[in-house]
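Engineer: Need coordinates for the following:
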Amino acid sequence: MILLTLLKGKLHRARVTAVELEYEGSCAIDSDLLAAAGIHPYEQVHIYDVNNGDRFSTYAISAPAGSGIISVNGAAARRVALGDILIIAAYAQVAEEKVAGFQPQLVYVDERNRITRRSQQIDPAPA
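Structural biologist: A predicted model of the protein is given here:
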């Protein structure tokens, strides 16, 4: 069986609300945002910092629902700054025969990390 790695869920342009160097590690994310993107607590996430171009992986933990919290913790805290804009992505292994029907959960947020839009496809780049 061939498995392909596909984007499962994404939080687009989330803002860093806290940077906690002395925390054990991970990225705390508002649980409403986790649910909307289909990301589970302790699931591996890839974080792309729009401000500085840095990319790294960690795991998600749940922050209080409705809080808007995006807290990058532990060693990863050195890779971001308060207020940075992040893309937080989770991926899944999907059997090749199921790829055609697979749809990611894409969540777009405003500057306060409130959901503004949801989609299951990325809009094409302008020509």
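
Engineer: all contacts plus neighbour counts: C-alpha atoms, from now on.
Structural biologist: OK.

Engineer: Which residue, other than its chain neighbours, is closest to the spatially most central residue of the chain?
Structural biologist: Residue closest to the average C-alpha location in the chain (CA atoms, centre = their mean): residue 88, at 2.1 Å. In this structure, residue 88 finds its nearest non-sequential neighbour in residue 47, 4.7 Å apart by CA to CA, 6 or more residues apart in numbering.

Engineer: Was I right to think the one you found contacts residue 59?
Structural biologist: No - assessed by CA atoms under 8 Å, residue 47 is found out of contact with residue 59, at 9.7 Å.

Engineer: Out of those two, name the residue with the larger neighbour count.
Structural biologist: A direct count of neighbours by other CA atoms under 10 Å for residue 47 and residue 59 places residue 47 higher, at 24 against 18.

Engineer: And the longest strand along the chain, what does it pack against?
Structural biologist: Counting by DSSP state E, the longest strand found in the chain is strand 3-15. Applying 3 or more CA pairs under 8 Å, 6 or more residues apart in numbering; DSSP states H and E, one finds that strand 3-15 contacts helix 31-37, strand 85-95, strand 105-109.

Engineer: I'd like the structure of this one too, to check against the first:
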Amino acid sequence: MMDAAHIIENEKVQVVNVNNGERLETYVIRGKRGSGVCCLNGPAARKGAVGDIVVVISYALMDFEEARQFKPWLLFPKEGNKV
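Structural biologist: Below you'll find the model as predicted:
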């Protein structure tokens, strides 16, 4: 999923839990490739439960003209977090 979303390890992201409304900022830790596992670790783990739907948001800084042309990457994983 990280490759498909153009997110890199240690990148700062915002996580929004659709099930309970929680929002938090954290960083990305790479898991086992192809496992489909997306989990919250440490204190962030208290902000969600297995099976919750989450939105992971990554931001970028760019100049105005580049931003006007930019098209974001949107992923809508299937069962088992497969893209």
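
Engineer: if we can go back for a sec, the residue nearest to residue 88 of the first structure: which element?
Structural biologist: Taking DSSP states H and E as the definition, residue 47 of the first structure sits inside strand 44-49.

Engineer: same question, residue 40 of the second structure
Structural biologist: Per DSSP H and E, there is no helix or strand for residue 40 of the second structure.

Engineer: Alignment lookup: it to the first structure.
Structural biologist: Alignment note: residue 40 of the second structure maps to residue 72 in the first structure; criterion TM-score structural alignment.

Engineer: Quick check: its match touching residue 45?
Structural biologist: No - Residue 72 of the first structure is beyond contact range of residue 45, at 11.7 Å (criterion: CA under 8 Å).

Engineer: what about the two, which has more around it?
Structural biologist: residue 72 (28 against 23).

Engineer: Spatially, what comes nearest to the more buried one if we skip its sequence neighbours?
Structural biologist: residue 27 (4.6 Å).

Engineer: what residues are up against that neighbour?
Structural biologist: 58-61, 70-73 (CA atoms under 8 Å, 6 or more residues apart in numbering).

Engineer: Buried ones from these, can you make that a PyMOL selection?
Structural biologist: In PyMOL, a selection of the buried entries from the contacts of residue 27 of the first structure looks like this (16 or more other CA atoms under 10 Å):
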select buried, resi 58+59+60+61+70+71+72+73
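
Engineer: Among the contacts of residue 27 of the first structure, which one sits closest to residue 10 of the first structure?
Structural biologist: residue 60 (12.3 Å; CA to CA).

Engineer: ok, now how distant is the residue located most distally from the centre of the second structure from residue 4 of the second structure?
Structural biologist: The outermost residue of the second structure relative to its centre, with distances by CA atoms, centre = their mean, is residue 65 at 25.8 Å. Residue 65 of the second structure sits 24 Å away from residue 4 of the second structure, going by CA to CA, to the nearest Å.

Engineer: just residue 51 of the second structure next, same as before
Structural biologist: 21 Å.

Engineer: circling back: what lines up with the residue nearest to residue 72 of the first structure in the second structure?
Structural biologist: That one, residue 27 of the first structure, aligns with nothing by TM-score structural alignment.
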